[in-house]
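1. Prediction below, plus the sequence it came from.
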Amino acid sequence: MSTDWLIKNAELINEGRRFQADLRIKSGRIDAVGGDLGARPGEQVLDAAGLWLLPGMIDDQVHFREPGLTHKADTWHESRACAAGGITSFMEMPNTKPPALDRETLEAKYARAAETSAVNYAYYMGASNDNLEAIRALDPKAAPGVKVFMGASTGNMLVDDPDTLDGIFRDCPTPIITHCEDTPMIDANLARAHEMYGEAIPAREHPLIRSREACIKSTRLAISLAKKHGTRLHVLHISTADELALFEPGPLAGKKITAETCVHFLHFSDADYERLGFLIKCNPAIKTAADREAITRALAEGRIDVLATDHAPHLLAEKEQLYDKAPSGLPLVQFALQAALERVFEGRLALERVVEAVTHAPATLFGVKERGFLREGYAADVVLVDPRKPHTVRREEVLSLCGWSPFEGTTFSSSIAATFVNGQRVWDGTRVDDAVRGQRLAFDR
């Protein structure tokens, strides 16, 4: 399979600039970026006139369910959905079965991805009340970070012991990644909802049960611990306007505490529960249109640093259950970049800022080695976007194993024309090349 390409006449978006250029890929790397590069013998030439050429999206938060929950998702299917959506690298969460709470389980996940993943991959180690020694012993190059559920999770991954939390924030050798919601507050809200509705709690109650107060209380705790110990902290999936004042606007450089939000918080609001019900039930919850607008502004000004997915598939039959049993999470990776780019077409975000948030920032924040930029010598993880070809999402094109999307029926203004992973074209606009395999992400720490 040839890894030598010459992409001609594209509009490159990279490091705050938009410019016309050609890009040469040789042996899986970006060999040259420049004007009017001449074709060499053996190269495949792709005329990208009218297309945007971006560094591939690096999704810092996905749940691919493998091992243990592969009836609803697995690395094979979800990585192919990534490829079709312009995501060239993912970082996967530890709350699988068994959870990745030790190095052996973590490495088993890497070994499986080497066999099946169509894009590049990395895996977080998880934190629990009883694995502090494993966290202390973690090689900082072995994982992008350690995931801490600060107050809301299932199984044994809820970290609610104050001494353990303090020890994790003091001793963790990698960035700490947090899910911030306060469980006691959520439990009290849920009890009140049961008093009002019995078992038939409507979807519109979800953002009141997983309340904004629960989010901000937990986020404040995480930030206070990070400031106490000088920890490198990254707070995931910000969903409320209330939390935004806790983070500083401006460039990523020099920040020790950063924030991420997700594409569904830019796209949906609580008005969509009436139409989509538990299909958009997720944790933290999708909240009001005012929250959505504030989050979009915060992303524009760099107060929120990273835009990701929190891709978390469930079967439709699971989503059709009553509130307590309907699981939280949405399948998102296949259409996430297009959803993000809608804010560009609306005039809400600059194209350069979207590229910064979905690619440059996660690469920089986690120290991903030689990826995330259109630079000579870097891995050729790139995506071509057609900004003039609208795309209406249909269920039959969904590649995630769960087989559905919350975006069904949505017409996006752009299409993903091609995705390259390590110089190999894994998506050609219509199909995934099943022979392509991604690589383990390396961290320059």
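-> Yep, that arrived.

2. drop to CA atoms for contacts and neighbour counts, all remaining ones
-> Will do.

3. quick one: the nearest residue to residue 431 once chain neighbours are set aside from residue 72, how far?
-> In this structure, residue 431 finds its nearest non-sequential neighbour in residue 84, 7.6 Å apart by C-alpha to C-alpha, 6 or more residues apart in numbering. Relative to residue 72, residue 84 is positioned 19 Å away (criterion: C-alpha to C-alpha, to the nearest Å).

4. what does residue 410 give?
-> Using C-alpha to C-alpha, one obtains 23 Å as the distance from residue 410 to residue 72.

5. Mind checking which of the two has more residues around it?
-> When residue 410 and residue 72 are compared on other C-alpha atoms under 10 Å, the one with more neighbours turns out to be residue 72, at 19 against 12.

6. put this beside the first:
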Amino acid sequence: MSKNKTLIKNALVVNEGASIKTDVLIEGDYIAKIANEITPDNDCLVIDASGKLLLPGMIDDQVHFREPGLTHKGTIATESKAAIAGGITSFIEMPNTNPQTTTAEEFDNKLATAAKSSYANYNFMFGGTNDNLDEILKIDPKKVAGLKLFLGSSTGNMLVDDEDIIRKIFSSTKLLISVHCEDEATIRRNLAEYKEKYGEDIPIELHPIIRSEEACYLSSSKAIELAKETGARLHVFHLSTGKETALFDNSIPLKDKKITAEVCLHHLWFSDEDYKTKGTHIKWNPAVKTARDRDQLWEALLDDRIDVIATDHAPHTMDEKANVYTKAPSGGPLVQHAIVGILEAVAQGKLSYEKAVEKMCHNPSILFEIEKRGYIKEGFYADIVLVDPKDTWTVEKDNILYKCGWSPFEGTTFQHKITHTFINGKLAYENGNFDEHLHGKQLTFNR
């Protein structure tokens, strides 16, 4: 019989700007007590975490788990399982599935699927189109994470390119509106130029020239201008250029910001120099750009112009990625390696453990007003992760958990290893082994 309580002893708890060695008691779904020298009773599993870090689970505010409609690439079950192995305990999934999540019915269908198959806590973005404002206005803000608009680069009819419609959506909802910003006209013009020169087999090194700094800046600056005009609550996804970072503010606390920004692991890790060796495996939209852009993204993350680190996890099969440039899809799998990737940057001296936790755990909770998650606090859900900071390991085919079976980090050695992941107080993952019971719950919002 499983025990109802878990006592984690002697961990270095990283939370709210401090790292303190202490004990943490879990009872049921929640963190019951945080104190020095908690004494266990007989109904208690005891884990000695000496030498380990205890972090809140990461809340990933942007993933594509491919269900429904694209399940040959990934499913909510397969990708949430990889996520908890990587220490991500909650995710917000995007609406560009098939069918798209642009009606209340499809949103409810996704919730029902996740309730039956998700290892991690879950919620979903509701998608905007040029003609679904009536559906948007029906949304219960306590039930949905937010609204997602593709202002560039999308599938189906999810490209929202009518400025009057964008203004109307911005003016009509109090929901947080997350946007993908790339100017489609600029990209089409650039693509046409290079197709004329190379045909379909354009060198991958030209990806950040086609999906250029100008395309990103034009779109994001216009979205921010509209948000200021309408008073909309705007969150700009996956910044990829240094130029865009100047559009964001660090003079007020996150809880008071109306305009916020996210950066993804791949834009903090790779640069255009990596296309030579990684090819289409690092083809993302927006594109990975220069080392200087990467440095400026780090600078903005550290000085709080950028608020959140996410993954934009978007798996494709190896066969799909092997196509010529114009046919190879953009996106890559990242949830299993996001936390260890950022902790590698801690080991390199780029940021502190405390700052990493702020950007991956606390800030998504603040930004989306998620109830009782993102912190190690008494009374909060026990979504927590133990990390060994001295257990070196290398990403190889046989330890990759994504359904697509590959990672852009293959061959990379990390100095930190996720050893235990708790979801709602249950030990869901331990040293490569999973509890096959599903412990994920629907995220709720304090709005």
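-> Yep, that arrived. For clarity, every value in this text was computed on a predicted model and none was experimentally measured.

7. Can you pull the TM-score for these?
-> The TM-score (TM-score structural alignment, normalised by the length of the first structure) is 0.99; 445 aligned residues with a C-alpha RMSD of 0.9 Å.

8. what's the neighbour count on residue 155 of the second structure?
-> Counted with other C-alpha under 10 Å, the neighbours of residue 155 of the second structure add up to 12.

9. would you list every one of the strands in the stretch 1-150 of the first structure?
-> For the stretch 1-150 of the first structure, applying DSSP state E, counting those that start in this stretch gives strands covering 5-14, 17-26, 29-34, 44-47, 52-55, 57-62, 87-92, 120-123, 125-126, 146-149.

10. Among those, which comes closest to residue 261 of the first structure?
-> In this view, the strands of the stretch 1-150 of the first structure are compared for proximity to residue 261 of the first structure by C-alpha to C-alpha, and strand 57-62 is the closest at 10.0 Å.

11. Span of stretch 270-277 of the first structure from start to end?
-> Distance between the boundary residues of stretch 270-277 of the first structure (C-alpha to C-alpha) amounts to 10 Å.

12. can you tell me what part of the second structure that stretch aligns to?
-> Equivalent residues of stretch 270-277 of the first structure are located at 272-279 in the second structure, counting by TM-score structural alignment.

13. buried ones in the matching stretch?
-> 272, 274, 275, 279 (16 or more other C-alpha atoms under 10 Å).

14. The last one contacts residue 206, doesn't it?
-> Same thing as residue 279 of the second structure. No - if you go by C-alpha atoms under 8 Å, residue 279 of the second structure and residue 206 don't touch, sitting 10.9 Å apart.

15. quick one, helices of the stretch 301-447 of the second structure?
-> Defined through DSSP state H, counting those that start in this stretch, the helices belonging to the stretch 301-447 of the second structure, from first to last, are 318-321, 338-347, 353-357, 363-368.

16. Give me the mean deviation of the last one from the first structure.
-> In other words, helix 363-368 of the second structure. When the first structure is overlaid, helix 363-368 of the second structure sits 0.3 Å from its aligned residues on average, using mean C-alpha distance after the TM-score superposition for the first structure.

17. counterpart of that helix in the first structure, which residues?
-> With TM-score structural alignment as the criterion, helix 363-368 of the second structure aligns to 361-366.

18. Please work out which residues outside that stretch touch it.
-> For stretch 361-366 of the first structure, the external contacting residues (C-alpha atoms under 8 Å, 6 or more residues apart in numbering) are 58-60, 144-145, 175, 252, 305-306, 368-369, 371-372, 443.
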